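Undergrad: sequence plus predicted model, see below.
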Amino acid sequence: MSLINVSKLTFAYEGSYDNIFEKVSFQIDTDWKLGFMGRNGRGKTTFLNLLLGKHEYSGTISADVQFEYFPYVVENKENHTIDVIEEIYPDYVHWELMRELSLLQVTEDVLYRPFESLSNGEQTKVLLATLFLKENRFLLIDEPTNHLDMNARKLVSEYLNSKSGFILVSHDRAFLDHCVDHILSINKTNIEIQKGNFSDWWENKQRQDQYELAENDKLKKDIKRLSKAAKRTSDWSDEVEKSKNGTRNSGSKLDKGYVGHKAAKMMKRSKSMEQRQHSAIEEKSKLLKNVESSDNLKISQLVYHKNQLAELEHISISYGDKTVCEDISFTIEQGERIALEGKNGSGKSSIIKLICGEDIPYSGTFRKGSQLKISYVSQDTSHLQGNLTDFARDQDIDESLFKAILRKLDFSRIQFEKDMSAFSGGQKKKVLIAKSLCEKAHLHIWDEPLNFIDIFSRMQIEELLLEYSPTLLFVEHDLEFCNNVATKVVKL
């Protein structure tokens, strides 16, 4: 066991007005299984990069361990998997590798296939097995669940639960609950560490929020009282100032020297009181620190003239000799929220493409309502570039509503001035979801919409879907989200 000490850490990107971290101090035990949480853009990946020594900062980070970052970048994906592993870790021991792969239910034959031929889930498992071969390292694991299906997530969470000595960035609540024993959270104004899993942290967070909100009500009353007092004091100062040139009630003239001296003393006193009152107002205004803003979002959906929007009967999809799914039957009716579930490669994306109108080779019967308007959220965000104003105009959506939704999903106003290519993965996903929510559609189709999106925003999107009940067909591997949102599950 050793400690990682972070003391008075301050960091801002060059050209930025705001510090991402300001005089942050805490300790991490290298035996912990540490879940790392925070809103998109708060600095989780930045902090991992600071640990890796990639940026200059003020303050100190001291540690007796080396850091190792996941995911690895694989340059030559056409190479056999065994060669990819050797490139990452030349000193690996074969039997130890086989032990790790066995725990992750990866068969030995994948080692002798080109790495690019492995599924996303297999690639993640192979690279995780390689990561845990390295000894005396503290592991920085950045969002390993993206593109893992539910079964793979469960397996990987069990694997991580058997390990220790890592920071895990993940936004999957069920996943975090299963494999961490501490939570490191980047809040609005500080970083804090709590013992326990996500559910323990969330319970404490809600309790703290309720306390802060109750305190905030008191503070608002105090601020109102102080503001009134400050105004009275200011008015009094003005009256004192005027009295220097006034007259006594009897009509006799004032001793202006005496009154001037007295007025100056009263003025000094009143200004001092006023300053103290304004300082108290300012101080109290800062006290509501870490309650996350999660205002309700509002959308309006088109109503279709029939209850049934689409129907699939005995649909099978094949590409050449490869059948990706067969004998799939289900209907999409107005107001339903349908989760498409299945392992990676089971045909979920192909079914979505078919419904969206792409030319997909299929057999069976597929019917879709005429003039049906669909809003689609893709997994891919790589095409996003340019500013948000131009994007809203190009997509023919209401810019004010679009930006209001992004504000409620924790976009700062400064983000509106940036190029979208500089956004984090979660922020890019939020752009696509906000666009979809702005579009007048009968049916929303979302393909893995929550990749990279923070937990607070996930909960907010859940609340929206439950409140406004848009018709939705979605693929998502976040178990909590599916359990909370889906009215129907179609398993492939």
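TA: Perfect, thanks for sending it.
Undergrad: rest of the way, CA atoms for contacts and neighbours
TA: Fine.
Undergrad: which one's the longest helix in this structure?
TA: Looking across the chain with DSSP state H, the single longest helix is helix 198-243.
Undergrad: how far does that helix sit from its chain's centre?
TA: In terms of C-alpha atoms, centre = their mean, to the nearest Å, the centre of helix 198-243 is found 30 Å from the chain centre.
Undergrad: so what does that helix touch, helix or strand wise?
TA: Under the contact criterion of 3 or more C-alpha pairs under 8 Å, 6 or more residues apart in numbering; DSSP states H and E, helix 198-243 touches helix 173-179, helix 256-285.
Undergrad: next, the angle from that helix to helix 256-285.
TA: Regarding helix 198-243 and helix 256-285, their directions subtend 170 degrees when assessed with axes from the mean of the first three to the mean of the last three C-alpha atoms, to 10 degrees.
Undergrad: next one: the residue lying closest to residue 116 once chain neighbours are set aside from residue 84, what distance?
TA: Closest residue to residue 116 apart from its sequence neighbours, by C-alpha to C-alpha, 6 or more residues apart in numbering: residue 77 at 5.0 Å. Using C-alpha to C-alpha, to the nearest Å, one obtains 8 Å as the distance from residue 77 to residue 84.
Undergrad: quick check, residue 333 in contact with residue 312.
TA: No: using C-alpha atoms under 8 Å, residue 333 is not in contact with residue 312; the gap is 11.9 Å.
Undergrad: correct me, but residue 310 touches residue 365?
TA: No: between residue 310 and residue 365 there is no contact under C-alpha under 8 Å: 10.8 Å.
Undergrad: next one for the comparison:
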Amino acid sequence: MALVSLQQVSLAFGGRPLLDEVNLQLEPGERICLLGRNGEGKSTLLRLLNGEVEADGGEIVRQKGLRCACLEQEVPAELRGTVYQVAAGGPGPVDSLHLEKVLSRLDLPAEQEFGSLSGGLKRRVLLARALAGDPELLLLDEPTNHLDIAAITRMEEILLNFPGALLFVTHDRQLVRRLATRIIELDRGRLTSWPGDYDNYLRRRDERLAAEQSGQAKFDRKLAEEEAWIRQGIKARRTRNQGRVEALRKMRRDRAARREQSGRVKMQIQDGTRSGRLVAEAKELSFTYGAEPVISGLTTTIMRGDKVGIIGPNGVGKSTLLRLLLGQLAPTAGHLRLGVNLEICYFDQQREQLDPARTVADNLAEGRDTVLINGQSRHVLGYLKDFLFTPERARSPVAILSGGEKNRLLLARLFTRPCNVLVMDEPTNDLDVETLELLEELLLDFKGTLLLVSHDRAFLDNVVTSTLVFEGQGRVVEYAGGYQDWLRQRAAAEAAGKNTEPAASTRAGERGNAAPAATGEKERQPAGLSFTEKHELAELPAKLEALEAEQEELSAALAEPDFYRRPAEEITDHQQRLQALQEKLEAAYQRWEELEEKAQAD
């Protein structure tokens, strides 16, 4: 027997219904993922299943005595007391022994005050609160928001072993792949069910949407033909078939009732001027807060075009590392060298750049009517429409926006500024999967440098080329590739009985910066730099910048349409100079790497 059954259920809050005569059955032991775009009504459906709102029509049948618990997307502001008291204060009776086991499995400090916790820890307490009553049906709304990767994987294991039924809303695609036994999608007020895994859902959904578009195009062609027929002259109307007229009227009603899929976010990153090849070079960089090392002895080089992910537990110092690498925070020890022509744009996970009292449009454009996008002036309302803000919503205060809308506004604001270094601190929270995938495509095509803090494992795997990972006591280790690559490299190092140094597999190692791999014999180190070589190394960055600037100037001249109207000798001279510059650059970079390698012995 189903735990909950929805039969022809409808619900609307003015306007078109969020739920339009939907049917759904939740069976014991199922793990169902609910997907849909932001604003489609996913959270409302969870509240309906939890009995917090009533349907406008249809029937909801619940198993008698059903124990149901819900993890909301936002932390309730009124919660007070210790972690234990908050976790024990959920619906239904709580067994103290069971509660203690839940707190232990979620690694929660029972006696600490709830109000003193970070956002991620508060979410874990709320999950403990939901699990404490041993529910038969568990409803989770974006359970991974504000959790670090370690907490997400711990939660995955708990949910995989949860004996009851589970219905969850998430943007975390890896969580969906790991947990879901069935996927349901809420789209334009209708629910569709997709048995099987996430990738099967994607394939079959695309097939359904293609078939829907084809059917609608065929319908619209037929409607256009019938409209042309009805408008024919007097002679044709005398022989008009009344049944055909009625069929046309029905087609008009069907077309008027059609709900188009909500718009797709349109985003583009404005490329700034080209930065120098070197973006940031850190040597033995350290930062200590009080007696505790936050970052200890980090050596890394970030070059133009690198896409670097930063992984670590909540509160470990990821934002501090970003500030150090950007030169916004002075290190306790070590040295940082920044490249030239850096144009930095920063996405802030705390949304502190947004003024909740001002409207969406004012937060974007500071009271102006237009914004400049890739050299073209655009009206604020038109630009915000690309990010799915209606004119009415654009004039609303930021305080009433959902989490997903606030993140879309931050992205809209971020992309009004040209940049060549993009810094994103947890950009994926509250975004729907389709917007996430579009953001991934943009970042992959971005020609500048990306520094990305994220707990979204799939997002890291799809975007970054290397990772900086906090591995305890301030130690930050660099690995090639994304999240899964880090896991494989760390596991291989541990299996080989070594420290978890990435050795030659790291991006830094490929440039000759990594420590040599541990072996039974002491590896021969190159001799240190001579005085002349040290001077040469110090002068090389400026020389490289000058060569690159000249190269760009010549390349720009060659790209001009009128250039090839010049005399043949001048064209040949330019081409030869460009080729010579390329050879000089390659030789200079090779020399730089040689000197950097020798400098490691100093």
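TA: Perfect, thanks for sending it. What you see is a predicted model; the values in this text were computed from it and never measured.
Undergrad: TM-score for these two?
TA: TM-score of the superposed chains, computed with TM-score structural alignment, normalised by the length of the first structure, equals 0.81; 456 aligned residues with a C-alpha RMSD of 3.2 Å.
Undergrad: just give me the residue closest to the centre of the second structure.
TA: The centre of the second structure sits closest to residue 428, judged by C-alpha atoms, centre = their mean, with a distance of 2.8 Å.
Undergrad: in three-state terms, label whatever residue of the first structure lines up with it for me.
TA: Residue 428 of the second structure maps onto residue 450 in the first structure when the alignment is built from TM-score structural alignment. Secondary structure of residue 450 of the first structure, reduced to three states by DSSP: H, G, I helix; E, B strand; the rest coil: coil.
Undergrad: same question, residue 340 of the second structure
TA: Using three-state DSSP as the criterion, the local structure at residue 340 of the second structure reads coil.
Undergrad: measure residue 488 of the first structure to residue 307 of the first structure for me?
TA: In this view, residue 488 of the first structure and residue 307 of the first structure are 16 Å apart by C-alpha to C-alpha.
Undergrad: the more surrounded of the two?
TA: When residue 488 of the first structure is set against residue 307 and neighbours are counted by other C-alpha atoms under 10 Å, the residue ahead is residue 488, at 15 against 12.
Undergrad: mind listing what residue 248 of the second structure touches?
TA: When the contact criterion is C-alpha atoms under 8 Å, 6 or more residues apart in numbering, the partners of residue 248 of the second structure are 223, 226-227.
Undergrad: give me the mean deviation of stretch 406-413 of the second structure from the first structure.
TA: After superposition onto the first structure, the mean distance of stretch 406-413 of the second structure to its aligned counterpart is 0.9 Å, using mean C-alpha distance after the TM-score superposition for the first structure.
Undergrad: so what touches that stretch?
TA: Around stretch 406-413 of the second structure, the neighbours that count as contacts under C-alpha under 8 Å, 6+ apart are 267, 347, 351, 353-354, 360, 363-365, 384, 387, 398, 427, 429-431.
Undergrad: so which of those sit within helices?
TA: Cross-referencing the contacts of stretch 406-413 of the second structure with the helices (criterion: DSSP H) gives 360, 363-365, 384 as the overlap.
Undergrad: closest to residue 290 of the second structure among those residues?
TA: When those are ranked by distance to residue 290 of the second structure (C-alpha to C-alpha), residue 363 comes first, at 36.8 Å.
Undergrad: any idea how many residues pack against that closest one?
TA: Using other C-alpha under 10 Å as the criterion, residue 363 of the second structure is surrounded by 20 other residues.
Undergrad: what about stretch 135-150 of the first structure, start to end distance?
TA: Looking at stretch 135-150 of the first structure, the gap from its leading to its trailing residue is 29 Å under the measure C-alpha to C-alpha.
Undergrad: please report the distance of the match of residue 428 of the second structure from residue 270 of the first structure.
TA: 56 Å.
Undergrad: now for residue 393 of the first structure: what does it line up with in the second structure?
TA: Matched across to the second structure, residue 393 of the first structure falls on residue 365, judged by TM-score structural alignment.
Undergrad: its match reaches residue 378, doesn't it?
TA: No: taking C-alpha under 8 Å as the contact criterion, residue 365 of the second structure and residue 378 are not neighbours in contact, 10.9 Å apart.
Undergrad: which residues are common contacts for the two?
TA: Common neighbours of residue 365 of the second structure and residue 378 are listed as residue 371 (criterion: C-alpha under 8 Å, 6+ apart).
Undergrad: how near is the aligned partner of residue 46 of the first structure in the second structure to residue 391 of the second structure?
TA: Residue pairing (TM-score structural alignment): residue 46 of the first structure is matched to residue 44 of the second structure. In this structure, residue 44 of the second structure lies at 24 Å from residue 391 of the second structure, with C-alpha to C-alpha as the measure.
Undergrad: for residue 116 of the second structure, same thing?
TA: As defined by C-alpha to C-alpha, residue 116 of the second structure lies at a distance of 39 Å from residue 391 of the second structure.
Undergrad: and the closest residue to residue 118 of the first structure other than its chain neighbours, how far is that from residue 125 of the first structure?
TA: Leaving aside its sequence neighbours, residue 118 of the first structure sits nearest to residue 110 (C-alpha to C-alpha, 6+ apart; 7.4 Å). If you measure residue 110 of the first structure against residue 125 of the first structure using C-alpha to C-alpha, the figure is 11 Å.
Undergrad: okay, those two: which has more neighbours?
TA: Neighbours were counted for residue 110 of the first structure and for residue 125 using other C-alpha under 10 Å; residue 125 has more, 24 against 17.
Undergrad: show me what contacts that one?
TA: Neighbouring residues of residue 125 of the first structure by C-alpha under 8 Å, 6+ apart: 101, 104, 106, 156.
Undergrad: do that again at 10 Å, thanks
TA: Taking C-alpha atoms under 10 Å, 6 or more residues apart in numbering as the definition of contact, the neighbours of residue 125 of the first structure are 100-101, 103-106, 119, 131, 144, 148, 152, 155-156, 159.
Undergrad: again, but for residue 37 of the second structure
TA: When contacts are taken as C-alpha under 10 Å, 6+ apart, residue 37 of the second structure is in contact with 171, 185-188, 261-264, 404, 431-435.
Undergrad: can we see that at 8 Å?
TA: 186-187, 432-434.
Undergrad: for it, pull up the helix or strand it's in.
TA: Assessed by DSSP states H and E, residue 37 of the second structure sits outside every helix and strand.
Undergrad: any idea how far it is from residue 201 of the second structure?
TA: Distance check for residue 37 of the second structure against residue 201 of the second structure: by C-alpha to C-alpha, it reads 15 Å.
Undergrad: ditto for residue 386 of the second structure
TA: Plainly put, residue 386 of the second structure is 27 Å away from residue 201 of the second structure if you go by C-alpha to C-alpha.
Undergrad: so what does residue 342 of the first structure match up with in the second structure?
TA: Residue-level alignment of residue 342 of the first structure against the second structure, with TM-score structural alignment as criterion, gives residue 312.
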